[in-house]
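Student: This is the structure alone, sequence omitted:
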């Protein structure tokens, strides 16, 4: 099926590689290509199998690349798969934002729907007077449960943290917003900033429990958090902006009763690795879905 947003036919894609010009690069959750989280975007991957998409994601080298595998511009509905350099993931927030902005730049702002392995993801896109595009994705229903002692102990050992490094007011949970993420709240900003973990040990723990990232957070205020997301299972030391973890974090806040009315929460991520990123999440006590908002900008070649 041809996805008519590239101006070329799907015949070109029926190989295991793509011309460089067909791989778009965006940085998500930023207005500056030097910040945010880079994502690859392939607008027509209808002729690629999973192995080819994984190989392209590895060549691109970003934490994730989004591949449009079907759909059409007329309905503004598309099928999407996401690959890290090492494996397929069910859902990726920052690559979703990057893809939505790329589509809005070609089709015009408005509503689109993405059919992902995690479920249906509606995305609303808008453009300001300068043409900058902002995307708001609505996650699948988010949920959260307390972390088990064995899960927590193994993760703390791999991180080189102790129980004293955690904020007792924000208990460890495994949260879901399309993927599972272990949420650990640091007791101080300094603890969050000092991240030097055992890559292989943490990857082994995460593979055992099928976690996509470990979502390390610090609460600056009830409406503002700082975050870091180790991602060794994807072959990446750290994610500069993690929309899927932000969606899951919305479920975490709701489960803990920390959101008693509709609220917008700001998450600052990537600062400690030199790629500052800004994510906004809208959370309501009456709605299990989290809305995640951010900009994305093309990365100059």
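Tutor: That came in fine, so what should we check first? Predicted model only: the values in this text are computed from it and were never measured.
Student: from here on, contacts and neighbour counts on C-alpha atoms
Tutor: Will do.
Student: which residues touch the closest residue to residue 277 other than its chain neighbours?
Tutor: The shortest distance from residue 277 to any non-neighbouring residue, by CA to CA, 6 or more residues apart in numbering, is to residue 36 (4.5 Å). Residue 36 is in contact with 27-30, 240-241, 270, 275-278, counting by CA atoms under 8 Å, 6 or more residues apart in numbering.
Student: Would you mind writing the ChimeraX command to select the buried ones in those?
Tutor: Buried members of those can be picked out in ChimeraX with the line below, counting by 16 or more other CA atoms under 10 Å:
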select :27,28,29,30,240,241,270,275,276,277,278
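Student: could you dump the contacts of residue 36 to CSV with distance to residue 197 and secondary structure?
Tutor: Output for the contacts of residue 36, formatted as CSV (distance: CA to CA, whole Å; DSSP: H, G, I helix; E, B strand; the rest coil):
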residue, distance to residue 197, secondary structure
27, 26, strand
28, 25, strand
29, 25, coil
30, 26, coil
240, 16, coil
241, 19, coil
270, 16, coil
275, 19, coil
276, 21, coil
277, 22, strand
278, 24, strand
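Student: okay, now residue 219: neighbour count?
Tutor: 18 (other CA atoms under 10 Å).
Student: Following the chain onward from the helix or strand that contains residue 185, which element is next?
Tutor: Secondary structure from DSSP states H and E places residue 185 in strand 180-185. Helices and strands here follow DSSP H and E; after strand 180-185, the next one along the chain is helix 189-193.
Student: out of the contacts of residue 36, who's nearest residue 145?
Tutor: In terms of CA to CA, no member of the contacts of residue 36 lies closer to residue 145 than residue 241, at 22.9 Å.
Student: Structure two is appended below for comparative analysis:
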């Protein structure tokens, strides 16, 4: 069967940057094993399989696979798929600028996305987190964490920020480090990480390393992500990790009530700069809602013969 697909670069407004995403538009009828095999064949950070929505008012159901396993939720697949489906369904040459809302059914639950399309520009999508970030209580060995990142323990942590496991659907061991120089110097050892990282929700937690500041003048945080469990040596942009990070930022920085707009950069060390927009609304000293957004640009399309 001929199945249409496209590849988008996500969390960027230019091609060959950001995080590449495979979108299989005709994902209905494929077995779990076949979808995993296709994701492994494409070998992108994630591949999405679009299927008919269960709810008639929702846009689509999507299944998200890394080269190694399925994910219940992920950021760059949500942004990229929302833009891809909007561009596939609407002709900007006829309709002009377009603003719409779509709902994607993911394993974590329905995810509401706002999409903006402008002729000659990369599409933009922003989604509301289906669940707020929460901390998981694990005893963590700072020395073991430092060893797995090839760092001195004095470089782990800054200000009030300490290593901790957070999740907004996908758990990550968030590791704050001192500065950009530390970020550039670290070397991830998957063997050491597998021996020390806790299991959470049935999977080994991935490493999300971050520091304050960034190469881009507007970046509030700079990040890198490594996953021995997902089959990803390093990820250029990880929206689900930024979703988890929202809880850590609120707790460690003591965000006051109000709206907080933050830019997180990732992929710099890989030569694939990515920019993830995080918005946190705090009410009564708690996160009331959080949103993640970014741009996506198509770089390829074709037919998958399966």
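Tutor: Structure's in. What do you need? If you're wondering where the values come from, they're calculated on a predicted model, not measured in any experiment.
Student: give the contact list for the aligned partner of residue 155 of the second structure in the first structure.
Tutor: By TM-score structural alignment, residue 155 of the second structure lines up with residue 165 in the first structure. For residue 165 of the first structure, the contacting residues are 186-188, 191, by CA under 8 Å, 6+ apart.
Student: now these in JSON lines, with distance to residue 253 of the first structure and neighbour count?
Tutor: Shown next, in JSON lines, are those (distance: CA to CA, whole Å; neighbours: other CA atoms under 10 Å):
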{"residue": "186", "distance to residue 253 of the first structure": "15", "neighbour count": "24"}
{"residue": "187", "distance to residue 253 of the first structure": "17", "neighbour count": "19"}
{"residue": "188", "distance to residue 253 of the first structure": "19", "neighbour count": "15"}
{"residue": "191", "distance to residue 253 of the first structure": "21", "neighbour count": "15"}
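Student: lining up these with the second structure, which overlap?
Tutor: Shared with the second structure under both residues aligned by TM-score structural alignment, their matches' CA atoms under 8 Å, the contacts from the contacts of residue 165 of the first structure are 186-187, 191.
Student: Just to check, residue 182 of the first structure is in contact with residue 156?
Tutor: No. At 11.2 Å, residue 182 of the first structure does not count as touching residue 156 under the criterion of CA atoms under 8 Å.
Student: Please identify which of these two sits among more neighbours.
Tutor: residue 182 (29 against 17).
Student: picking up where we left off before, the kept ones among the contacts of residue 165 of the first structure into TSV, with extra columns for distance to residue 81 of the first structure?
Tutor: Formatted as TSV, these follow (distance: CA to CA, whole Å):
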residue	distance to residue 81 of the first structure
186	33
187	36
191	35
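Student: Now do the helices in the second structure.
Tutor: Secondary structure of the second structure (DSSP state H): helices located at 32-42, 75-89, 92-95, 142-148, 180-185, 190-196, 239-253.
Student: how far apart are the first one and its match in the first structure?
Tutor: Yep, that's helix 32-42 of the second structure we're talking about. When the first structure is overlaid, helix 32-42 of the second structure sits 0.5 Å from its aligned residues on average, using mean CA distance after the TM-score superposition for the first structure.
Student: Could you do the last one as well?
Tutor: In this overlay with the first structure, the average offset of helix 239-253 of the second structure from its partner residues is 1.6 Å by mean CA distance after the TM-score superposition for the first structure.
Student: now the angle between helix 75-89 and that helix, please.
Tutor: Taking axes from the mean of the first three to the mean of the last three CA atoms, to 10 degrees, one finds helix 239-253 of the second structure and helix 75-89 inclined to each other by 130 degrees.
Student: between helix 239-253 of the second structure and strand 171-176, how big is the angle?
Tutor: 50 degrees.
Student: For the second structure, which residue occupies the most central location?
Tutor: residue 239 (2.1 Å; CA atoms, centre = their mean).
Student: ok, it touching residue 46?
Tutor: No. Contact criterion CA under 8 Å: residue 239 of the second structure and residue 46 do not qualify, at 11.7 Å.
Student: Could you pull up the residues touching the closest residue in space to residue 149 of the second structure that isn't next to it in sequence?
Tutor: Of all residues not flanking residue 149 of the second structure in the chain, residue 188 sits nearest, at 4.6 Å (CA to CA, 6+ apart). The neighbours of residue 188 of the second structure, taking CA under 8 Å, 6+ apart as the test, are 148-150, 226.
Student: again with residue 34 of the first structure
Tutor: 27, 275.
Student: What's it aligned with over in the second structure?
Tutor: Match for residue 34 of the first structure (TM-score structural alignment): residue 16.
Student: about what we covered before: any residues in contact with both of residue 182 and residue 156 of the first structure?
Tutor: With CA under 8 Å, 6+ apart as the test, residue 182 of the first structure and residue 156 reach no residue in common.
Student: May I see the buried residues of stretch 97-114 of the first structure?
Tutor: Result for stretch 97-114 of the first structure [16+ other CA under 10 Å]: buried residues 97-105, 109, 111-114.
Student: ok, now which ones touch residue 135 of the second structure?
Tutor: Counting by CA under 8 Å, 6+ apart, residue 135 of the second structure touches 164-167, 247-248.
Student: again, 10 Å this time
Tutor: Counting by CA atoms under 10 Å, 6 or more residues apart in numbering, residue 135 of the second structure touches 164-168, 171-173, 244-245, 247-248, 251.
Student: I am finished for the moment; much appreciated.
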